[in-house]
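1. Sequence isn't available, so here's the structure alone:
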């Protein structure tokens, strides 16, 4: 458009210039002179001017139209975005409303449940009257079920004060009211499960004395009540602070009596619970003295072999052997050492092997007489096999026992390990009192001869043990029983010494 205007102006100026230069070729109208243009040129000028102006106006209208269209699109996008945001806000508002409604419902349920628990505890706390006996018994039964199902309820009931009235029921309820006694006992048991604070509170309010009072009743005790008391002792003894309190009472005698009962007075479950409770109590060293006042150790040693109770029995003996009196009690049981040595060969029960090896290790470390009994029981072969084929813990303990058996405060224990008597290093000295006397030389030769005999015994022991282990390995591998060890294996066993033992 600018180009068109510039050209037109130049044409006009030039027209005027030519008008002054060539007057002969111009025309005069009303005192003015103009250059004469032909029709075609004039039309072209007019057309160009009109076209340029129209083009500019069209371009302006196009720009305005584009701006309007862009503005409309922007408004439409804003409107769409606003609608989406409103939809999201409404959805979020709905979710929040639902969450608030659910929270209100749960809060209301919790409040109602708390009120129910408060009423339940009030029923337990009512004074003992004929009209309230049934209500208290029913309340105890409800506490038993609620505490069994929900962990949080146990703490809530204890805070509301449910434990003291339940313990009081053990003293107030008549012996023939078995249902009330059982309900209160199992309610206490369930309140203590997984809650150490409740366990401590139950013992603190005197439950142990009241349960023992029921046991000592001259009229006898129903088996269901007895089993409930055993279960309570098991649960309460799991807390360390309760162990000395329960152990110093007469509960150990009751538990041992329950464990040893041969008739049907005690169920298998009650016996298992009694053994587990005794194990818990034996963890506290101060209770070992009370345990030794019974004949529990004899019963435990003689029970080894019954796979249902052997592992727990050995675990209890592992606690008892930690004291000097406990070791003496185990050693005093006839055939206790051979029985424990035999457990080392139970390859199908590594847990029992580990516990038996621990008991033997402690006894061998503390008592020379027990070491001799182990040697006589043929423990060396079992220990060598255990040190090769046992679990990691059993291998370590077996190696430790072998080391203890070899050395005893500078004295060399019999290298034959059952093949001969113990041989000690002689105390050498000059019989004549001279430093280089013949007696000293004679003693030295005797010492060397005795050491060589000892080495021979150790070689023989190792050779026999390795051959026995080879036979057992062959048997386990299902190879032919008449397999003969190779010459290479024989050469290894012949060249073995006590230094090759896995100490």
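-> Arrived safely, thanks for sending. The model shown is predicted, which means the values in this text are computed figures rather than measured ones. Numbering: from 1, shown residues only.
2. Every contact and neighbour count from this point should use C-alpha atoms.
-> OK.
3. How far does stretch 317-329 stretch from one end to the other?
-> Using CA to CA, to the nearest Å, the span of stretch 317-329 from its first residue to its last is 10 Å.
4. let me fix that: stretch 324-341
-> 20 Å.
5. what comes into contact with that stretch?
-> 288-289, 292, 297-298, 301, 304, 320-321, 356, 360, 363, 370, 373-374, 377-379, 382 (CA atoms under 8 Å, 6 or more residues apart in numbering).
6. Okay, buried residues for stretch 398-408 please.
-> 398-402, 404-406 (16 or more other CA atoms under 10 Å).
7. Which residue ranges of this structure form strands?
-> Secondary structure of the chain (DSSP state E): strands at 26-29, 32-35, 407-408, 411-412.
8. would you turn those strands into a markdown table with distance to residue 474?
-> Output for the strands of the chain, formatted as a markdown table (distance: least, CA to CA, whole Å):
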| stretch | distance to residue 474 |
| --- | --- |
| strand 26-29 | 140 |
| strand 32-35 | 136 |
| strand 407-408 | 33 |
| strand 411-412 | 34 |
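9. Compare those strands and report which one is nearest to residue 147.
-> strand 407-408 (56.9 Å; CA to CA).
10. Check which helices and strands the lengthiest helix in the chain sits against.
-> Longest helix in the chain, counting residues (DSSP state H): helix 39-124. Counting contacts by 3 or more CA pairs under 8 Å, 6 or more residues apart in numbering; DSSP states H and E, helix 39-124 packs against helix 2-21, helix 130-149, helix 151-160.
11. dropping in the other structure now:
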């Protein structure tokens, strides 16, 4: 029998041994009986033998089997923890096929398993994974980015990944990565890393805001990617460098306001948190950039329909914004301030649904009139191209 045939025979034997312990699709393990548990042990031992063999082909096929078995099974992630060392060794081989198979197997081993995450890093996986981030091979770069996304979910690994030099490379993938999923994975990995306070400064030093805003503009406002983008922005605007970068970036504040209006519930809370942080840090500096993007209608909606947490934050931000930088005469005898005050006072009342909706409609109308007047003023100094960017304050839905 030729070597390839022998290899396939061994793998078929492995699969046959586990047949009693898997579902019909071969991916999801059933509840194991004593006999199926025995079969599982046979499979694990045989695959571990293959991954430790000297035959590169055996290693690749074993890695593919590990990836398959650990795709949805926490139990197999535990069983195959002993494969971490050989898989990391495969990352250092010169074979793209071997690198890809090992990366995907390690990725599945790390999912929802803190012990495996730490073991993978302790085995020396970061060095080759970071090397793949710089690869011209888009597939390897994508798998490496996804691997860092998974590994960065552990509190233990966040400072280690940062110290390895991964942050600038992740920001580079965010800017120029291909395919688009790599950019999404990069921003999620950066978000994970940002939850460790010591990583915020290294992230800000890479000037990530343009890449984050660009990705946020291109994705659906209700998507998971949008949620992580605006969550990362919320973390970064806690620092002056982040606030200045967002207001300096064309469409930066506007894009956050759009998420506030039409994002998922979690995204809207992150967007609200980002804007509130900015306004609380320097009310005079950031109130006008926030107001001119037509934020009031979205805030009013959150005071009525948001979670208790977002209602409270929206009310606070409204109070910070209601002293408008525009002349009082433009706000029709203090109508804006009165409506906000009345709305907030009615939130807990028995007539909340009808009253709040009525006042919300009135508030939106006043805000619309204010926005249109402001647009007319800006039209005097903007080109038609500039004006097309700002007309979203007229509340035309995003496509």
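-> The structure has been received and is ready for your questions. Quantities reported herein were computed from a predicted structural model and do not represent experimental measurements.
12. circling back: nearest to residue 188 of the first structure, of the strands of the first structure?
-> Using CA to CA, the strands of the first structure put strand 407-408 closest to residue 188 of the first structure, at 52.9 Å.
13. Quick check: which helices or strands does that closest one pack against?
-> Partner elements for strand 407-408 of the first structure (3+ CA pairs under 8 Å, 6+ apart): none found.
14. what's the most buried one of the helices and strands packed on helix 39-124 of the first structure?
-> The highest mean neighbour count among these, using mean count of other CA atoms under 10 Å, belongs to helix 130-149: a mean of 18.
15. Show residues contacting it.
-> 120-121, 123-124, 126, 153-154, 166, 179-180, 183-184, 186-188, 190-191.
16. And residue 76 of the second structure, what's its match in the first structure?
-> Aligned by TM-score structural alignment, residue 76 of the second structure pairs with residue 153 of the first structure.
17. so what's its match closest to, chain neighbours aside?
-> With sequence-adjacent residues excluded and distances taken as CA to CA, 6 or more residues apart in numbering, residue 153 of the first structure is closest to residue 147, at 6.0 Å.
18. returning to that earlier point: rebuild the helices and strands packed on helix 39-124 of the first structure as CSV, extending it with distance to residue 393 of the first structure.
-> Converted to CSV, these look like this (distance: least, CA to CA, whole Å):
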stretch, distance to residue 393 of the first structure
helix 2-21, 104
helix 130-149, 38
helix 151-160, 37
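19. Which helix or strand contains the residue lying closest to residue 335 of the second structure once chain neighbours are set aside?
-> Computed as CA to CA, 6+ apart, the closest residue to residue 335 of the second structure that is not its neighbour in sequence is residue 366, at 7.9 Å. Using DSSP states H and E, residue 366 of the second structure sits within helix 352-379.
20. Can you point out the buried residues in the next helix or strand after that helix?
-> Sequence-wise, the next helix or strand downstream of helix 352-379 of the second structure (DSSP H and E) is helix 384-390. The neighbour-count check on helix 384-390 of the second structure (16+ other CA under 10 Å) flags 387, 390 as buried.
21. again, but for stretch 175-188 of the second structure
-> 175, 177-178, 180, 182-188.
22. Let's see which of the residues you listed end up in helices.
-> Per DSSP H, these map to helices at 175, 180, 182-188.
23. so what's residue 16 of the first structure up against?
-> 34-35.
24. From residue 372 of the first structure, how far out is it?
-> Counting by CA to CA - residue 16 of the first structure and residue 372 of the first structure are separated by 148 Å.
25. again, but for residue 323 of the first structure
-> 20 Å.
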